[in-house]
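Student: Sequence isn't available, so here's the structure alone:
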């Protein structure tokens, strides 16, 4: 793995790269409260299969820039970061893969710039429009999404999540995953990332921007690029019903359900790596079914 920094869309992003530069580009987008390290089990697998892997710390996380304004974390802005990364790689297209918030960014990148996305792989987050519908109308999802409302409160969420250098966040990861998913060594890496100056504030600002700065209107919300949705069926935060509703908005989509929690790429790392390889097209980027 090579660690580098890339200027894109007015910010400087820390990016971990691996694999041959001549291979098809794969961009791996982490979610909350992770950073590039969340893909550690898939980076080498994809690089060895011939892909050129870029795994950024998205804006606000770990070693990347952390703008102060909530508006700096609007979904349209986050999508522009991804397009800037593809441009920096001197590529027209990339296979875009995302988990959690990274999946929301990946979905909206495919909606907004289908000509720049070769294939889309989303993990355990639905199409953003489906998420909005369920979060507003479905009582079960409303209960599961309670923390989004809490994150709108000024300063208090930052205080709680910063408590004892991220001890509460570490508890959330462990309590919402299968036993042994996150080791003590893993959590040390996460706590180092969370304690970067301004990181917790910026991570929460993603949720604030989702409410305060809605996406600009699109002519169509359909996803026209080939799409794979990987969904851990024991997710405590998101209802399984949203998976098929998301695929219904895809011209060429399929969903694979796995017996995991929300942290699917951690609990079934080999299976997830293989699914991404298959969807992206192994070795030379040829598509496979």
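Tutor: Cool, got the structure. Predicted, not measured: the structure shown is a model, and the values here were computed from it.

Student: Going by C-alpha atoms from here, please, whenever you check contacts or count neighbours.
Tutor: Noted.

Student: Check the burial of residue 275 by counting its neighbours.
Tutor: Residues near residue 275, counting by other CA atoms under 10 Å, number 17.

Student: Equivalent analysis for residue 204, please.
Tutor: Residues contacting residue 204 under the criterion other CA under 10 Å number 22.

Student: same thing with residue 79?
Tutor: Using other CA under 10 Å: residue 79 sits among 23 other residues.

Student: Can you name the element that comes right after the stretch of helix or strand it belongs to?
Tutor: For residue 79, the element it lies in under DSSP states H and E is helix 75-88. Using DSSP H and E, the helix or strand that follows helix 75-88 in sequence is strand 94-99.

Student: what does that next one rub up against?
Tutor: 24-31, 86, 103-106, 116-125, 276, 280 (CA atoms under 8 Å, 6 or more residues apart in numbering).

Student: Also stretch 209-217?
Tutor: Residues outside stretch 209-217 that contact it (CA under 8 Å, 6+ apart): 70-76.

Student: For the residue lying closest to residue 24 once chain neighbours are set aside, give its distance to residue 235.
Tutor: Using CA to CA, 6 or more residues apart in numbering and skipping residues adjacent in sequence, the residue nearest residue 24 is residue 51, 5.1 Å away. According to CA to CA, to the nearest Å, residue 51 and residue 235 sit 29 Å apart.

Student: Comparing these two, which residue is more hemmed in?
Tutor: Remark: of residue 51 and residue 235, residue 51 carries more neighbours, 29 against 18, as counted by other CA under 10 Å.

Student: Contacts only, for the more buried one.
Tutor: 19-21, 23-26, 282-285.

Student: Of those, which is the nearest to residue 194?
Tutor: residue 26 (25.4 Å; CA to CA).

Student: Identify the residues contacting that closest one.
Tutor: Residue 26 touches 51-54, 94-97, counting by CA under 8 Å, 6+ apart.

Student: Recalculate using a threshold of 7 Å.
Tutor: 51-54, 94-96 (CA atoms under 7 Å, 6 or more residues apart in numbering).

Student: For the contacts of residue 51, pick the one with the most neighbours.
Tutor: Among the contacts of residue 51, the one with the most neighbours (other CA under 10 Å) is residue 26, at 29 neighbours.

Student: Okay, one more to line up with it:
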């Protein structure tokens, strides 16, 4: 079991897995998606912790039983939480920082790379996209079919049924659709992982600010790792990726939406040898 640490920002605690062992090492920030928590990165933490300092934050409300402050689930606050932690572990901005996100964590990775580009040296997207890249699929019928839940989560009664009435049913359904083995620890997550469902409401509103906005390209090396049977997001094409990233690779592996779990060994081997993690 890992050390779960915390820091306060604006009166609320930010909980995170703290694997900072050697302050001379580069840093990886691992950002989980929905419905999930930071423990799902255990395989990647074990694989990389001898080379990097690693922190893996938990979205508010998914770890403890404290009452969820929904305002801290909005994009701006989530981004500032991560920047606050980065200030703690990289106070002078001298260390190389890499961002690894899964699902909604990829939105945070992209946003932070654009805001704090001076310290971010690489990004890994695991079955996830930056918000502007996702918005660019607005005319993609296949993506809308896969992402119908984004619209449903805008409705209060749907969120209530998912989080309060049938949480076990929906968790099992989501994980089953993601080809997670039935004996995997992910099925032991409880309804608290659904607390971050409110982020869909805020992100949907945020997309309206992208109408007519210029494309924001990410300049640092970026690696997309994607399960070939993802039932929630379409596999990004190289043409699409090149619109938003200057230096990016796409690796498609057997698996579903949690490919870092269903193809853990393959994902870890790719990460261990990815050129984006190599020193300049």
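Tutor: All right, it came through fine. Keep in mind that what you see is a predicted model, and the values were worked out from it rather than measured.

Student: Which pair of the contacts of residue 51 of structure 1 spans the longest distance?
Tutor: Greatest spacing in those, by CA to CA: 21 and 282 (15.0 Å).

Student: how close does residue 267 of structure 1 sit to residue 34 of structure 1?
Tutor: Residue 267 of structure 1 is 15 Å from residue 34 of structure 1, where distance means CA to CA.

Student: so where do the strands sit in the stretch 51-200 of structure 2?
Tutor: 52-57, 97-102, 120-126 (DSSP state E, counting those that start in this stretch).

Student: can you tell which of these is closest to residue 6 of structure 2?
Tutor: Smallest distance to residue 6 of structure 2 across those (CA to CA): 9.0 Å, for strand 52-57.

Student: after superposition, how close is that closest one to structure 1?
Tutor: Following the fit onto structure 1, the mean deviation recorded for strand 52-57 of structure 2 is 1.0 Å by mean CA distance after the TM-score superposition for structure 1.

Student: That strand maps to which residues in structure 1?
Tutor: Matched against structure 1 by TM-score structural alignment, strand 52-57 of structure 2 falls on residues 51-56.

Student: Apart from its chain neighbours, what residue comes closest to the counterpart of residue 255 of structure 1 in structure 2?
Tutor: When structure 2 is aligned by TM-score structural alignment, residue 255 of structure 1 is paired with residue 250. Leaving aside its chain neighbours, residue 250 of structure 2 sits nearest to residue 224 (4.6 Å; criterion: CA to CA, 6+ apart).

Student: Mind telling me what that neighbour corresponds to in structure 1?
Tutor: In structure 1, residue 224 of structure 2 lands on residue 229 (TM-score structural alignment).

Student: quick check, that match in a strand?
Tutor: Yes: per DSSP: H, G, I helix; E, B strand; the rest coil, residue 229 of structure 1 lies within a strand segment.

Student: Next up, the contacts around the spatially most central residue of structure 1.
Tutor: Central residue of structure 1 (CA atoms, centre = their mean): residue 102, 1.6 Å from the mean position. By CA under 7 Å, 6+ apart, the residues touching residue 102 of structure 1 are 29-31.

Student: Now check structure 1 for the residue matching residue 107 of structure 2.
Tutor: Using TM-score structural alignment as the criterion, the counterpart of residue 107 of structure 2 in structure 1 is residue 104.

Student: need the contact list for that match.
Tutor: Taking CA under 7 Å, 6+ apart, we find residue 104 of structure 1 in contact with 125, 127-128.

Student: Helices - which of those land there?
Tutor: Members of those lying in helices (criterion: DSSP state H): residue 128.

Student: so which of the contacts of residue 104 of structure 1 comes closest to residue 224 of structure 1?
Tutor: Ranked by distance to residue 224 of structure 1 (CA to CA), the contacts of residue 104 of structure 1 are led by residue 127 at 12.8 Å.

Student: Whichever residue in structure 1 pairs up with residue 158 of structure 2: neighbour count?
Tutor: In structure 1, the residue paired with residue 158 of structure 2 is residue 156, using TM-score structural alignment. Burial of residue 156 of structure 1 is recorded as 12 neighbouring residues (other CA under 10 Å).

Student: Residue 156 of structure 1 and residue 247 of structure 1: what is the separation?
Tutor: 37 Å.

Student: Residue 141 of structure 1 now?
Tutor: 18 Å.

Student: which residues does residue 24 of structure 1 contact?
Tutor: Per CA under 7 Å, 6+ apart, neighbours of residue 24 of structure 1: 51-52, 284-285.

Student: Now check structure 2 for the residue matching residue 37 of structure 1.
Tutor: Match for residue 37 of structure 1 (TM-score structural alignment): residue 39.

Student: Could you check how far its match is from residue 102 of structure 2?
Tutor: For residue 39 of structure 2, the distance to residue 102 of structure 2 - CA to CA - is 12 Å.

Student: For these two, indicate the residue with more neighbours.
Tutor: residue 102 (29 against 19).

Student: Tell me where the stretch 101-250 of structure 1 has helices.
Tutor: Counting by DSSP state H, counting those that start in this stretch, the segments of the stretch 101-250 of structure 1 that form helices are 101-112, 128-137, 139-144, 146-150, 156-162, 167-175, 184-194, 199-212, 241-247.
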